[in-house]
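*Asks:* Below: sequence and its predicted model.
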Amino acid sequence: MAILIPSRQLFIDGNWREPVRKTRIPIINPATEQIIGDIPAATAEDVDIAVEAARRALARNGGREWASASGAHRAKYLRAIAVKTIGQAYEDMQTQNQHLLQQVAERDDYNIKVFLLLLLLICLLVSESVKTKQGQSFLLSEKQALAKQLQQVNTSLGSLRLRIVHNEEQNSICGYFTGGREEK
């Protein structure tokens, strides 16, 4: 959202008016190259009208009104014009600042939302990482427990095989002795 400069007219003969040719010059923000307002494009015709209005103002009462006015009176009149102009500029600046503050607030809101979203994503990733590590740890402990059980089974199996061999040897010895007596 660009800060817009309020549109102005030419101040001639005590009134705001459009230029004779009704053309305007765009005001471009050099930072963004966006058009932020426009000003009237005064031509020689507009200058002639303004000069003629000034001559008429000075010629009022034979030019005595302004020419005979004291320096203090002239200063007071010019100061009033300056105050009005500065007051208008101040109002314009306030309007522009309100737009700028609104933009900053909107950008801050957006940045806060993005930050919170990123924080949430980081928390989710950390949570998933912790779950994955817990799962890996569980699987590793299960693997170790199964390996230990397998080792115990293999040890028991080896022991049983030795018993079987031992029992077979005893059976064959017993059979030899038993079988030998019967033959004699």
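*Replies:* Cool, the structure landed.
*Asks:* contacts, neighbours, all on C-alpha from now
*Replies:* OK.
*Asks:* Any figure for the gap between Lys84 and Ile39?
*Replies:* Noted for Lys84: a distance of 19 Å to Ile39, by C-alpha to C-alpha, to the nearest Å.
*Asks:* more crowded one of these two?
*Replies:* Shown here are Lys84 and Ile39; by other C-alpha atoms under 10 Å, Ile39 has more neighbours (18 against 12).
*Asks:* Against that first model, consider the following:
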Amino acid sequence: GVWSEYRVVEKDSGKTTRMRMAIVGREGDGWWYEVVQDDGEHRNIVKMLVRGDPDDPDNIERLILKSGDAPASEMPKDFVAMGRRMAVHMFERRSGVPAAGAEGLRLERAGRRKVTVPAGTFEAEVHRIVDSQGKVLATYDFVPKVKPFGVVTSQTDTTTMELLGYGTGAKSAVTETPVPMTAPPGMPAGMPRGMPPGVGPKGQ
């Protein structure tokens, strides 16, 4: 499986996180996609089995979460869409890069340039994510051979991200069999599915 690893730095605090994105296996006609984030204090893993377009939550068949040394847990199917939103939010929060497909945002190409990062020197195509008012929210250097997403560097108002390495042969960081999750993180186990947060079952 292909993988790429990044250093993400928050500009205001200087806090550094290592983020690894990888394709770690195949199951039927689907692929296991995994994101590992480690800031030196906390290590979180999101692992998804995806068939087709990963931007469509209906195509996510399974979703596994692991935090630190706690056992890995697997979300029930009807929590998967929520889990995907958590994964996207985690990526956006750490990288500062909003999803280009989000409402009101568009992708612009702004020429080519040579960039040097710890992973090497690349001839990259410059991409910008722009909002409806024309403000540039993120600029990133795109190189197709850097799988799975092609990003070499990115810059936003709050973070910088640079490629540390990339390659093939990725293995999953989740080695144990996940236990079933009875409720999404932050939701009491007895809360009926679909009930708004903060509204618990009777008797609570």
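*Replies:* That came through fine. As the structure is a computational prediction, the values presented were derived from the model and not from experiment.
*Asks:* And the TM-score between them?
*Replies:* The TM-score (TM-score structural alignment, normalised by the length of structure 1) is 0.20; 63 aligned residues with a C-alpha RMSD of 5.3 Å.
*Asks:* and Phe11 of structure 1, which of the three is it?
*Replies:* strand (DSSP: H, G, I helix; E, B strand; the rest coil).
*Asks:* Just to check, it is in contact with Asp46?
*Replies:* No: the criterion here is C-alpha atoms under 8 Å, and Phe11 of structure 1 misses it with Asp46 at 10.2 Å.
*Asks:* higher neighbour count, these two?
*Replies:* Asp46 (18 against 12).
*Asks:* can you tell me which helix or strand that one belongs to?
*Replies:* helix 44-59 (DSSP states H and E).
*Asks:* Let me see the ranges of the strands in structure 1.
*Replies:* Under the criterion DSSP state E, structure 1 contains strands at 10-12, 15-17, 24-28, 35-40.
*Asks:* Pick out the residue closest to the middle of structure 1.
*Replies:* In structure 1, the residue lying closest to the centroid (C-alpha atoms, centre = their mean) is Asn111, at 3.7 Å.
*Asks:* What distance do you get for it to Leu162 of structure 1?
*Replies:* When Asn111 of structure 1 is compared with Leu162 of structure 1 (using C-alpha to C-alpha), they lie 75 Å apart.
*Asks:* repeat for Glu128 of structure 1
*Replies:* 50 Å.
*Asks:* same deal with Glu65 of structure 1?
*Replies:* 136 Å.
*Asks:* again with Asp48 of structure 1
*Replies:* For Asp48 of structure 1 relative to Leu162 of structure 1 (C-alpha to C-alpha), the value is 126 Å.
*Asks:* How many residues are close by Thr132 of structure 1?
*Replies:* Using other C-alpha under 10 Å, Thr132 of structure 1 has 12 other residues around it.
*Asks:* now Leu157 of structure 1
*Replies:* 12.
*Asks:* And it, how far from Glu91 of structure 1?
*Replies:* Per C-alpha to C-alpha, Leu157 of structure 1 is found 97 Å from Glu91 of structure 1.
*Asks:* Thr85 of structure 1 too?
*Replies:* Computed as C-alpha to C-alpha, the Thr85 of structure 1 to Glu91 of structure 1 distance reads 10 Å.
*Asks:* Same question for Asp48 of structure 1.
*Replies:* Relative to Glu91 of structure 1, Asp48 of structure 1 is positioned 30 Å away (C-alpha to C-alpha).
*Asks:* Report the distance from the biggest helix by length in structure 1 to the chain centre.
*Replies:* Secondary structure of structure 1 per DSSP state H: the longest helix is helix 71-183. Helix 71-183 of structure 1 has its C-alpha centroid displaced from the chain centroid by 25 Å (C-alpha atoms, centre = their mean, to the nearest Å).
*Asks:* what's that helix packed up against?
*Replies:* Counting contacts by 3 or more C-alpha pairs under 8 Å, 6 or more residues apart in numbering; DSSP states H and E, helix 71-183 of structure 1 is packed against no other helix or strand.
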